[in-house]
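1. this one's sequence-less:
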């Protein structure tokens, strides 16, 4: 609808148009300040130009009225145009708002990528839900998106996992006194992995430190499976898991590219990348004195691997604590000979969780984290997904899970689902056939029904903006507003057994369609009964 009107105006006026929603609903459905930009070209008053354009547009069947007001053009859409858009929406069905791009942009989307050393906590969950929904919306809009999880399995953290399992086994199964270093992994899950290792290899696995490497690999595999299960609990399945360790055979070739492009130098028996020349606060070590590559080296190899796969765009979703890492990675991409501007990095801020106004209890199983699985068990996957998407990903999120158990307007996911369930109840109560509703005229519907219809038909634009701006909270807000508008309409109007029953139910069906698809793109199944 938005693009139909925008293209219509641009074809008629032969100018690029900015199309807005008037702050005052009484002024119409759309507004444009085009007269102000034309005033500079034509050296006329914008009021005079707007008056003339309003007269010139009055013959368009899509518009009921075009009014000039203080230089702005306010457009009220016609019922005939609404009818056209409704029929189009119903014909598209579950593809309402979907696009088939003429030239599909290929995107590689990497998200989660948590170290495989423990279960997912709620900080990981926010980035996971955001990445999954961004992918769903992008694919719906016609983008060719592949998703990927980068497994950090080449660093010291994996060896530390092996040691942690080893010490847990010595303490619990061999009865030895163990002093855990502060940096080692703790929590009941480590003992769980030690128990599985004992079942797999026998108790002797904990008697000799030569088994550390085997326990490291075993623990990593167990944790990766648990991470996949944690993600599946909220409906997330990634296309590919890429092992950092598996890429290290390319290190010599990768460092050769950096050297060829003048991106590295040797100093103090270390190899440095000249990242400060490209926006980083200082140069970074990529090879230590002992010739071992640093953590950054692994990311450089991985991004070289990504770019060799020739996507049009690369999107990484990182935790907010990686903010300072952006410049050095982009510098490395530049020195590898690629366009660093093709990489887009989105940050996901941490989450503060409350229960009854008090900090949520840490998981005994994880030690000092709140596990994603615990929260899902407490409030359900749908509530978790919606609340994690309800604020811009790079802003801090705090919420009380008890609020998400309420069955009233304060709980957004309940309120949205309740709107959809109410519509389905109305359709069940009505004695009208579907075809009768579909053919109903819109001429007699009240103003609040027309405004509701306009909002429901604005769904394609809402998802388009949410994806383009990487602001999925805008889709959440759209669904909350649409549902609130429906509840107001429902409370103000008698629908069943009235002369306008068919036309009002027609409007309701469009609302339900937008809610259903909108929730699906957020990874939530809309409820039809409550």
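-> Noted; the coordinates are in hand. Bear in mind the structure is a predicted one, so any value in this text is a computation, not a measurement.
2. use CA for all of it now, contacts and neighbours both
-> Noted.
3. My guess is residue 148 contacts residue 237. True?
-> No: in this structure residue 148 lies outside contact range of residue 237 using Cα atoms under 8 Å: 9.7 Å.
4. putting a second one here so we can go through both:
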């Protein structure tokens, strides 16, 4: 528990005790204490904490909220709570002002816990799987995949910091209709490159990268597969291209800082009989019926607009059938919670997938779907629609070559998934305070610079200062920065519970801003030794916290810029 959460818990307990004491004294009457909140007021002039307890007691106590508030203030024991003053505000809120010296207690916590500062036990070791990107291995990763990579990886890191046991997973779509079309596309490009006049298949993959793939193949094997049976040729082409594409996907995702625990093959579900078994089980439960030779899932029972085909009339399972078996497999592996990050175009798939899990006797609430909106690339103030290389889209590789991993990740994490991201290419490359990732990283580099200067001047770090020395941190700028450091554990709890890693990006922006304000108003390397030691410990703490959060976001914390 963080220092701040400990104070809040103590005040909550003492408020409860105050109400009970007032009841014992005959000053308040109530059958049971209603739920009430203790929170930070929006306006700083209203104090550090505020409660609505007096207001929610009105109905039972038959007194005005302000009368009740006065009684509660009389009975509350402030010993050990850091409460310095209490006042009644507005219709009956009780505002508490804390002794600001509580803030200096965060420095010993940060410096003693180091990289572990901010960790909470919200998850209590629950097993959570986060599946993200899972792009078809039929082309290059694009901007949407980049957003999914940054979001999914940061969410996984956030949940791990919040006490969950997290597994990152990529689902390889290496079976089904898309692989059939992939094979036909590769075959056409292969034959065309060998001088054959063949049409390109309808519904094929037009990316220029497929031409590069077959050119690379021809350089290795020539026309070896020109005069063989089409089925054998396609099988070889797909095997070769899938290996190449998956290698490229792995390498590109590694370059944006994403490393998976599991790469799960869709084909393995067909080979093991898991898809067939899932369809048979759903049929036994009467969730599947036959029509026009095909098998249909009664997905309208789960809020879908129409029932969905799961096995085509030719006996081939649909992608949805494999997806049902895949999600069943996730729960069979013992995950307590399963989180998928999908593009917003998959919104219609959410209800039917949750319904299928319910039909197979799994709790649909344990399957969470985070829908992610589109990405638009902006350059020179205009939306970029074409890639110079492919003629169709901007690849993730191209984006990384332009702006690097840190900018790519930070820009994608900065907005919540439900918002469209406008990725300003020029801003992402700018070395100015307008560039959010530069602004945050520069704060960390500046902290490192101050600590290097201190060492050069012989002011070597000598451990955590005494409480008397830390009490010298009494300016508004210092206290605001300390409060932000104290907030980290609760921020991680909130962000993890809400599945919102973008809150952590906002947190580091605020932290960087508060540090820059402090730096511009207070000298650190002063002659006063006790003050200097206190301020250097503040810099050490801020640097540690900034690095801890950047690690969650997968962004580098540079020591020099």
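-> Perfect, I can see it now. These figures come from a predicted structure and were not determined experimentally.
5. about what we covered before: tell me which of residue 148 and residue 237 of the first structure has more neighbours.
-> In terms of neighbours (other Cα atoms under 10 Å), residue 148 is the more surrounded of residue 148 of the first structure and residue 237; the figures are 19 against 14.
6. Give the equivalent position in the first structure for residue 208 of the second structure.
-> For residue 208 of the second structure, the aligned residue in the first structure is residue 188 (criterion: TM-score structural alignment).
7. Would you check how far apart its match and residue 377 of the first structure are?
-> In this structure, residue 188 of the first structure and residue 377 of the first structure are separated by 18 Å, where distance is defined by Cα to Cα, to the nearest Å.
8. Mind checking which of those two has more residues around it?
-> The residue with more neighbours, out of residue 188 of the first structure and residue 377 and counting by other Cα under 10 Å, is residue 188; that gives 15 against 11.
9. residues contacting the closest residue to that one other than its chain neighbours?
-> Ranked by Cα to Cα, 6 or more residues apart in numbering and with sequence neighbours excluded, the top spatial neighbour of residue 188 of the first structure is residue 365, at 4.1 Å. Contact analysis of residue 365 of the first structure by Cα atoms under 8 Å, 6 or more residues apart in numbering lists 187-189.
10. Filter the residues you listed down to just the ones in helices.
-> 188-189 (DSSP state H).
11. packing partners for the helix or strand containing residue 60 of the second structure?
-> With the criterion set as DSSP states H and E, the secondary-structure element containing residue 60 of the second structure is helix 58-61. Under the contact definition 3 or more Cα pairs under 8 Å, 6 or more residues apart in numbering; DSSP states H and E, helix 58-61 of the second structure sits against helix 65-75.
12. give me the stretch of the first structure that the helix or strand following the helix it packs on matches.
-> Toward the C-terminus, helix 65-75 of the second structure is succeeded by strand 83-89 as the next helix or strand (DSSP H and E). Counterpart in the first structure of strand 83-89 of the second structure, with TM-score structural alignment as the criterion, is residues 63-69.
13. How far off centre is the matching stretch?
-> Put simply, stretch 63-69 of the first structure sits 37 Å off its chain's centre (Cα atoms, centre = their mean, to the nearest Å).
14. ditto for stretch 312-322 of the first structure
-> In terms of Cα atoms, centre = their mean, the gap separating the centre of stretch 312-322 of the first structure from the centre of its chain is 12 Å.
15. in the second structure, what residues pair with that stretch?
-> So stretch 312-322 of the first structure sits over residues 336-346 in the second structure, by TM-score structural alignment.
16. Give the buried residues for the matching stretch.
-> If you call a residue buried by 16 or more other Cα atoms under 10 Å, then stretch 336-346 of the second structure has these buried ones: 336-343.
17. In strands, which of those residues fall?
-> Filtering these for membership in strands, criterion DSSP state E, returns 337-343.
18. Would you enumerate the residues in contact with the residue nearest to the spatial centre of the first structure?
-> The first structure has residue 130 as the residue nearest its centroid, 3.0 Å off, counting by Cα atoms, centre = their mean. Contacts of residue 130 of the first structure were listed using Cα under 8 Å, 6+ apart, and they are 388-389, 393, 472.
19. and of these, the nearest to residue 422 of the first structure?
-> Taking Cα to Cα as the measure, residue 422 of the first structure sits nearest to residue 389 out of these, at 24.4 Å.
20. about what we covered before: with the first structure superposed, average distance for the helix holding residue 60 of the second structure?
-> Mean deviation of helix 58-61 of the second structure from its aligned counterpart in the first structure after superposition (mean Cα distance after the TM-score superposition for the first structure): 3.2 Å.
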